[in-house]
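pasting the sequence and the predicted model now:
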Amino acid sequence: MEITLDKHAANEALVKIKINEADYQQKVDAKIKDYAKKSNIKGFRPGKAPFAMVKNLYGTSVLVEEINNILSKSLNDYLKEQDFEVLGDPIPQDAESENIDWKKQKEFEFDYKIGFVEKIDVNLEQKLNVKNYQVELSDKEVNEALDNIKKQYGKMTNPEVSEENDFLYGDLKAADGSYEETLSLPLNELDGRSLKKFLGVKKEDVISFDPSKAIKGDLAEVLNISKEDAEKLSGDFTFTVQNINRTEEAELNQELFDKVFGPDQVSSEEEFLEKIKSILTENYQKEVKVFNEEQLKDSLVANHELDLPEAFLKDWLVRANEGKFSKEDVEKEFPTYTKQLTWSLLSNQIAKENEIKAEHEDVIEKTKEMIREQLASSGMGSQMEENMDMFLQNYLQGNEGKNYMQMLTAVQNEKVLDFVKNKVDIKEEKIAVEKFKELLEN
């Protein structure tokens, strides 16, 4: 066998593999003999058909299978020995293989196009344009959360006359009869001038207005209708009130404390507010941690411009996702893909140079943490620990083992980021929640 490498570009190459008869014939003959022992061919006793007949029947398929096995192993072994980092998968060049005469040929040649990066130099001594933000809560966020809790656990009533923040249930109709829908109208989503028309109304009252001008937010979202229907809500409409729905806020008492946090967890209004603040802080810190790490990754990627084989990668992505993504789709998403690929290459290089490894125990703990968060958010927290081993096993063994590998990669990336944080100079900055929301939007 002969393998040669032709680097025809800075980041692309052609791997040529020549296979001779000596590379495959012994294994092919052995397999055909095994077929002969097990064959059941008409006119012969089981396993007694002539070798030549069995070879004529199965020889070509056995040869193709063996050649493919040799190609796969030899190509993978060869690429592992190289100093460069191979990207994607080798792309077979079809020109040679299409003209193969499997019956007559003794020697075969196959070409594979590969994409790679020659060397990855990571510099952690440079200045990174990144900050480590810490979010500080104000009374505003705590009070908003408290108001939401009181509304969530409040009592629904149906008053006779409407007031601000009520929901009016009724029939929305276009004046020309082109649209009619029964829905719920939240009065807190109306602009000041339009709101006055809906205050002090009773059942069966009819209000005329233009929904497209009166409603402040997204019409489809506010009224819980399709975008197609929302586009029709412009012009003269009437709303006939069928019912008035109002939520009376829950009182701050022990009953509410127990409903929100469980029996005997909180015993005073001060403790209740402190608990709310603690949970809000924890949630925001999780969000800001993710934001800080994304900023750090973006800065590392921006400061390490790798020479990626773009043409090769685009071709490979289309082939690897045949039927799922078109060339246009790949072209559109390619900048995002290259950023993720660059970070992955940098992370792996940092891990390699500094002997950073994700251990099995780390994967187990991170997966348990993820499962706890998912179960808690779905209201199944009580079932969490007693069934943790089952949840853990089902997840890590799922998706043909890919879930485990994804968690392994996630753990290593976390360790790499922690390492980088300790190596580079990152300024700390405390910001308000509003400022953090602005950063997220931008």
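Here it is on my side, so go on.

please make it C-alpha for all contacts and neighbour counts, starting now.
Noted.

now do the strands in the stretch 151-300 of the chain.
Applying DSSP state E, counting those that start in this stretch to the stretch 151-300 of the chain gives strands spanning 155-157, 167-174, 180-186, 206-209, 237-248.

which one, of those strands, ends up nearest to Tyr337?
strand 180-186 (41.8 Å; Cα to Cα).

buried stuff in that closest one?
By 16 or more other Cα atoms under 10 Å, the buried positions in strand 180-186 come out as 183-186.

in TSV: the residues you listed, plus distance to Thr367.
Formatted as TSV, the buried residues of strand 180-186 follow (distance: Cα to Cα, whole Å):
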residue	distance to Thr367
Leu183	43
Ser184	41
Leu185	43
Pro186	41
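
the structure to be compared is supplied as follows:
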Amino acid sequence: MATVTRENIGLLTDKLTVKITKEEYFPAFEKTLKTYSKQANIPGFRKGMVPAGMVKKMYGQGIFTEEVIRNIEKGLNDYLAAEKLDIFAQPLPLANAEFKPSMDAPVDYSFDFEIGLKPAFEIDLAKKKAPYFRVKATAEMVNEEIERLQNRFGKMTEPETVSSDDNVLNLTFEESDADGNVVEGGVKKDNSLLVKYFTEAYRAKLQGAKTGDTLVVSLQDAFEEKERNWVIGDLGFKDAAEVEGKLFKLTITKVGLIEKRELNEEFFKEALPGKTIATEAEFRAAIEADIQVYWDKQSSNQLQHHLYHVLLDETTMELPESFLKKWLATSGEKPKSAEQVEAEYPTFNNQLRWTLITDKIVTENKLDVTQEELKDSMRQQVMSYFGSMNLGDGNLDWLDQYVDGLLKDEQQVDQTYRRLVTEKVFNWAEQQVNKDVKEVSAEEFIKMNEEHQHQHH
């Protein structure tokens, strides 16, 4: 039986020396050689009648070397299992310059391996305080959503002229001069906009306009701020600075007007399928609840993003950096240079730390994903592909069969499993941390997120 000695050679880094004696491997070598002699197919000899000396001369050294290495690896693996060492990746063999095996001169052999040990660390979110910005659904939000749904499920008509701020204009934007002469090579783009997206002055100018009419505008003057930023992006520009001084000829290609749906049970059923709603008050309450669910989800996402940084940046953890860099250099299909390793290590380090943190949370809090949870998640994902289609009245055996097929796709299962584990980790983290709840407006919330994204890009 191999003997293994362990020596610390650095932070969370140990050297394992595996020693085997001639008596441990040589009998197995001789046995393997005899078996090989009986099975060898060599021209000029009947199977099993090849002289042992010939087999040994032709194949013996390779068999000998394999047997030595097999015994070393077995001794190493048995030791790791017995000691229950929690290590990174696999042991890295250290240079063994003296290893020159010879079947004609069998001796005791010794091999050195380097191992990187996983660190012990603590996670204590109960002592942490995290901001939780909550947006409350307002009557204005409810009114806007109801109007959007009335328009979405409404009927489009084509009046001859613009008569309302609710008219829809199909427009062609063309970069031009003040007289409407199109700039050669300039921007040209079709778009569809509501009249109310224009500034008050331009809304007045558009009253009575019809298909074929044109007007030359500066985007800065023609649109309200939110809509202007959207138009600028749709035309392919990065920001307002890129369109400063530019003029565009707008040609009306179609005038439309949506006849809004009336607030009745038929509309309620179409707008919110699967819900039984009889009155406008019930409809408004359902819309408000949906809006609140949306904003609560946004608040949760923002909190989870914050918790990710808290867990990653504030969890004290030491790593065997030297070992990990060696492993990073040799673990791929091709060896990496020292420069490549140094460039990749910071990202690798963060990913590794996050994996250790999430693994600890999952293990200690029993957050494993069950087969039923996997199947249910895939089922919900497939159903989401159908949007608002009513699938509840028919036979859904096809859906179960489809999901069963997805469960045989290893990549699909792995992606779904990782997503569900991540959700469980963050849901757990949310329950642990002390939330500092602050109510903000939707505009303030959006601005905070935009500023945060700007800081990280």
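Perfect, I can see it now. Owing to the predicted nature of the structure, the values given are computational and were not obtained by experimental measurement.

looking at the strands of the stretch 151-300 of structure 1, spot the one closest to Lys259 of structure 1.
Across these, closest to Lys259 of structure 1 is strand 155-157 (Cα to Cα), at 13.6 Å.

mean distance, the closest one to its aligned residues in structure 2?
Aligned to structure 2 and superposed, strand 155-157 of structure 1 gives a mean residue distance of 3.3 Å (mean Cα distance after the TM-score superposition for structure 1).

distance of Glu98 of structure 2 from Ser110 of structure 2?
9 Å (Cα to Cα, to the nearest Å).

give me the more crowded residue out of these two.
More crowded of Glu98 of structure 2 and Ser110, by other Cα atoms under 10 Å: Ser110, with 17 against 9.

I'd like to know how many residues surround the residue nearest to the more buried one when sequence neighbours are not counted.
Leaving aside its chain neighbours, Ser110 of structure 2 sits nearest to Lys19 (4.3 Å; criterion: Cα to Cα, 6 or more residues apart in numbering). When neighbours are counted by other Cα under 10 Å, Lys19 of structure 2 registers 19.

helices and strands around the helix or strand where Lys19 of structure 2 lies, which ones?
Taking DSSP states H and E as the criterion, Lys19 of structure 2 maps to strand 13-20. Helices and strands touching strand 13-20 of structure 2, by 3 or more Cα pairs under 8 Å, 6 or more residues apart in numbering; DSSP states H and E, are strand 3-10, helix 52-83, strand 109-116.

the second one against structure 1, how far on average?
Okay, so that is helix 52-83 of structure 2. Helix 52-83 of structure 2 sits 4.9 Å off on average (mean Cα distance after the TM-score superposition for structure 1).

re the thing from before, between the helices and strands packed on strand 13-20 of structure 2, which gets nearest to Thr358 of structure 2?
Here strand 109-116 is closest among these (Cα to Cα), at 19.3 Å.

what comes up buried for the closest one?
Quick answer for strand 109-116 of structure 2 (16+ other Cα under 10 Å): 109-116.

that strand: how far from the chain's middle?
Remark: strand 109-116 of structure 2 is offset 37 Å from the chain centroid, using Cα atoms, centre = their mean, to the nearest Å.

what do you get for stretch 289-303 of structure 2?
20 Å.

which outside residues touch that stretch?
Residues from elsewhere that reach stretch 289-303 of structure 2 (Cα atoms under 8 Å, 6 or more residues apart in numbering): 130-137, 141-142, 430.

farthest-separated two in those residues?
Ala130 and Val142 (29.4 Å).

neighbour-wise, which of these two wins?
Shown here are Ala130 of structure 2 and Val142; by other Cα under 10 Å, Val142 has more neighbours (20 against 17).

so the more buried one is in which element?
Assigned by DSSP H and E, Val142 of structure 2 belongs to helix 139-152.

and if you look at Glu24 of structure 2?
helix 22-39.

for that helix, buried residues please.
Those would be 25-26, 29-30, 33-34, 36-38, for helix 22-39 of structure 2 by 16+ other Cα under 10 Å.

which one of those is nearest Thr347 of structure 2?
Tyr25 (43.6 Å).

can I assume that closest one is in contact with Val68?
Yes - taking Cα atoms under 8 Å as the definition, Tyr25 of structure 2 is a contact partner of Val68 at 6.2 Å.

about what we covered before: rebuild the strands of the stretch 151-300 of structure 1 as CSV, extending it with distance to Lys423 of structure 1.
Shown next, in CSV, are the strands of the stretch 151-300 of structure 1 (distance: least, Cα to Cα, whole Å):
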stretch, distance to Lys423 of structure 1
strand 155-157, 54
strand 167-174, 55
strand 180-186, 52
strand 206-209, 62
strand 237-248, 53
